[in-house]
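1. Generate a structure from the sequence data that follows.
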Amino acid sequence: MSVGVPVERIDAAGQASVGESPVWRAAEEAFYWVDIPAQKIVRLHVGTGVRSEWVLPEKVACIAFDRAGRVLAGMETGLFSVTLPEAGGAAGASVTVPSSQVRKLAAPVFPAEGMRFNDGRCDRQGRFWAGTMVQDMSLASPLGALFCFDAAGALSAPVVDALITQNGLAWSPDGTTMYLSDSHPLKRLIWAFDFDVESGTPRNRRVFADLHDYAGRPDGAAVDADGCYWTCANDAGLLLRFTPEGKLDRQIAVPAVKPSMCAFGGRNLDTLFVASIRPGAGATDDDGAVFAIRAGVRGLPEPEYAGAL
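-> Prediction:
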């Protein structure tokens, strides 16, 4: 079950405090991710090793792209359209995004102070899904919820509620199964839903995997071309691969103790990029880094937001 495949640390990517939401942009041959507390979107051109970053006006936790290359970002106070200015050609370039290029699209009614969006991505039809959470995880507050932002620009009411630390969004290759997790230590559950691709409605929620039976907490995830679900086992330094039937069939160790989210990329979508978190105490040089893994499987193209930003 444990697979000894090479795990490469991408030194050119630098390190993040809380690296999340990796996205491969095939048109640019570039890998994007965010650093939540630093309020940054980061890009690495894999071929050239050029790294650029954009600083936003508030914490950014999840991103997707539309067909024009604009960013749909889940942030502290809502969902935003972000147009990234040219970062220049120098490695390490940092650009502050002007307020004129950051526009709020929608926001839920947050039931408490100190909340923000967390994990988010598009379904196969191009609707953007993202969940909210109370940022102070020590409160174990079940006030988080999952929302859908459709192609017409409408934000739904809560679709799934009573979440502490929403995570793990992903869809099966045909889009008819939706996955969602709660990574809080008190939960550690991954659910599967039947998903109506026409209406965008998840139904028949059931436990897909209970990580109390394994190691770590289920953080961000990705689905491969075989329909298997890869989750980052935060606090355990592992990637876990579950078959569509919910059976663990593979695990890969990574040097960072807190892998946070993974995404397939590269020209053939055969590289698994893994972002990670740098813990507050006892961090090593690998914590907060980005890793590349040739896991022997291919991924699926990341869907773009189908609406206009």
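
2. going forward, measure contacts between C-alpha atoms and count neighbours the same way
-> Will do.

3. give the contact list for Ala215.
-> Contact analysis of Ala215 by CA atoms under 8 Å, 6 or more residues apart in numbering lists Ala233, Ala236.

4. I'd say Val46 and Ala26 touch.
-> No: if you go by CA atoms under 8 Å, Val46 and Ala26 don't touch, sitting 10.9 Å apart.

5. how deep is Leu248 tucked in, by neighbour count?
-> 17 (other CA atoms under 10 Å).

6. Report the contact partners of it.
-> Leu240, Arg241, Phe242.

7. hmm, 10 Å instead?
-> Leu248 makes contact with Met1, Ala209, Tyr214, Cys228, Tyr229, Trp230, Leu240, Arg241, Phe242, according to CA atoms under 10 Å, 6 or more residues apart in numbering.

8. Repeat that for Gly74.
-> Contacts of Gly74 by CA under 10 Å, 6+ apart are 59-64, 80-81, 104, 106-107, 116-121, 128-132.

9. one more to put side by side:
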Amino acid sequence: MPVRVLTPAIEVIGEAKALLGESVFYDATANRLHWVDIPGHALFSTDASDGQTKRFLFPQQAGFVQPCSDGKLLVGQADSIQRFDLRTETAATFIEIEPDDPSSRTNDAVCDLNGRLIVGTMRPAPQGTTPDPVGNFYLVDGEGGKTGLLSGLSIPNGLAFSPDGRTLYLADTPHRTVWKASYDPETGLLGECSVFAKLSESQGRPDGAAVDAEGCYWAAAVWGSQLLRYTPRGELDLVVRLPVERPTKLAFGGPDYQTIYVTSASAHLTDPESQPLAGRLIALDVGITGLPANPFR
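-> Below is the predicted model of the structure:
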């Protein structure tokens, strides 16, 4: 199957710049984008129309942000998940995550069709080294119950669901591997995992992900300067070139969900001078429709 390669026009959204931007999602009710700067301990809330951005600081690294059905946000911290109220600008602890391991932190997250959260944890390592394979995926329900799903990962990432909610995609970034597993959205039970895609060294490493309305899986290829789209059969069919070396996460949004928003890192680049948009929130359109984020309930 021929692989299309696109280099679309890029729009910069707002002035905010992150050291390690991540976890962007589009809030249709407010026409806003919510995203985090992990080492900056920050949550950003950006108006999609004019780019005006509010910045909220947290005491620990902000691993992720996810929507809640009541309009609040879930924000990952190193040892907990916080419920954040944008109106009052206050946070309250919802659940502790690995409180007995001060060396770990939350990373990628996604919600299933019934509003449960799947969240990864990892143990950060010095730049250029691979973290220990002690990362985990947990399932968190609306009552704060926590169940282990998978363990033994270095950087758990790439979480996304198929449109019917019955296939979960997940990745381990340093190992350049994306898996897929059957998933029961009614019970939250995870089936056996199988390799879905393996990225080459030149393609980059799978970071944050999304699934479009056709059921295709998109990976932000960190260190690859591109987005990679795979069909449900695991075949690469589209490459979208980006002006940033370390894209970290993408999300579909806008009134028709055809705008793709991308976060990236501005730290540890091979040539920072050539990437003025690194760390900024950018947008592009390749005529493909995506899906909204599932809210936590």
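
10. Can you pull the TM-score for these?
-> The TM-score (TM-score structural alignment, normalised by the length of structure 2) is 0.93; 290 aligned residues with a CA RMSD of 1.6 Å.

11. what touches both of Val46 and Ala26 of structure 1?
-> Once CA under 10 Å, 6+ apart is applied, the residues that Val46 of structure 1 and Ala26 both contact turn out to be Gly266.

12. which residue sits closest to Arg83 of structure 2, ignoring its sequence neighbours?
-> Once flanking residues are discounted, Arg83 of structure 2 sits nearest to Leu74: 4.8 Å by CA to CA, 6 or more residues apart in numbering.

13. To which residue of structure 1 is the one you found aligned?
-> Leu74 of structure 2 maps onto Leu72 of structure 1 when the alignment is built from TM-score structural alignment.

14. What about its match, how many residues nearby?
-> For Leu72 of structure 1, using other CA under 10 Å, the count is 27.

15. so it sits right up against Gln101, yeah?
-> No: the pair Leu72 of structure 1 and Gln101 does not pass the contact test of CA atoms under 10 Å, sitting 11.9 Å apart.

16. so what sits against both of those two?
-> With CA under 10 Å, 6+ apart as the test, Leu72 of structure 1 and Gln101 both reach Phe80, Ser81, Val82, Thr83.

17. out of these, who's nearest Ala30 of structure 1?
-> The closest of those to Ala30 of structure 1 turns out to be Thr83 (CA to CA; 16.6 Å).

18. Structure 2: which residue goes with that closest one?
-> Checking TM-score structural alignment: Thr83 of structure 1 goes with Asp85.

19. So what's the residue count around the residue nearest to its match when sequence neighbours are not counted?
-> Excluding the flanking residues, the one nearest Asp85 of structure 2 by CA to CA, 6+ apart is Lys72, at 5.0 Å. Other residues within reach of Lys72 of structure 2, judged by other CA under 10 Å, total 17.

20. Can you find the partner of Asp50 of structure 2 in structure 1?
-> When structure 1 is aligned by TM-score structural alignment, the residue opposite Asp50 of structure 2 is Thr48.

21. in a strand, that's where its match is, yeah?
-> No: looking at Thr48 of structure 1 with DSSP: H, G, I helix; E, B strand; the rest coil, it is coil, so not inside a strand.

22. about what we covered before: now distance to Tyr305 of structure 1 too, for the shared contacts of Leu72 and Gln101 of structure 1, in a markdown table please.
-> Compiled in a markdown table, those are given as follows (distance: CA to CA, whole Å):
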| residue | distance to Tyr305 of structure 1 |
| --- | --- |
| Phe80 | 13 |
| Ser81 | 11 |
| Val82 | 13 |
| Thr83 | 14 |
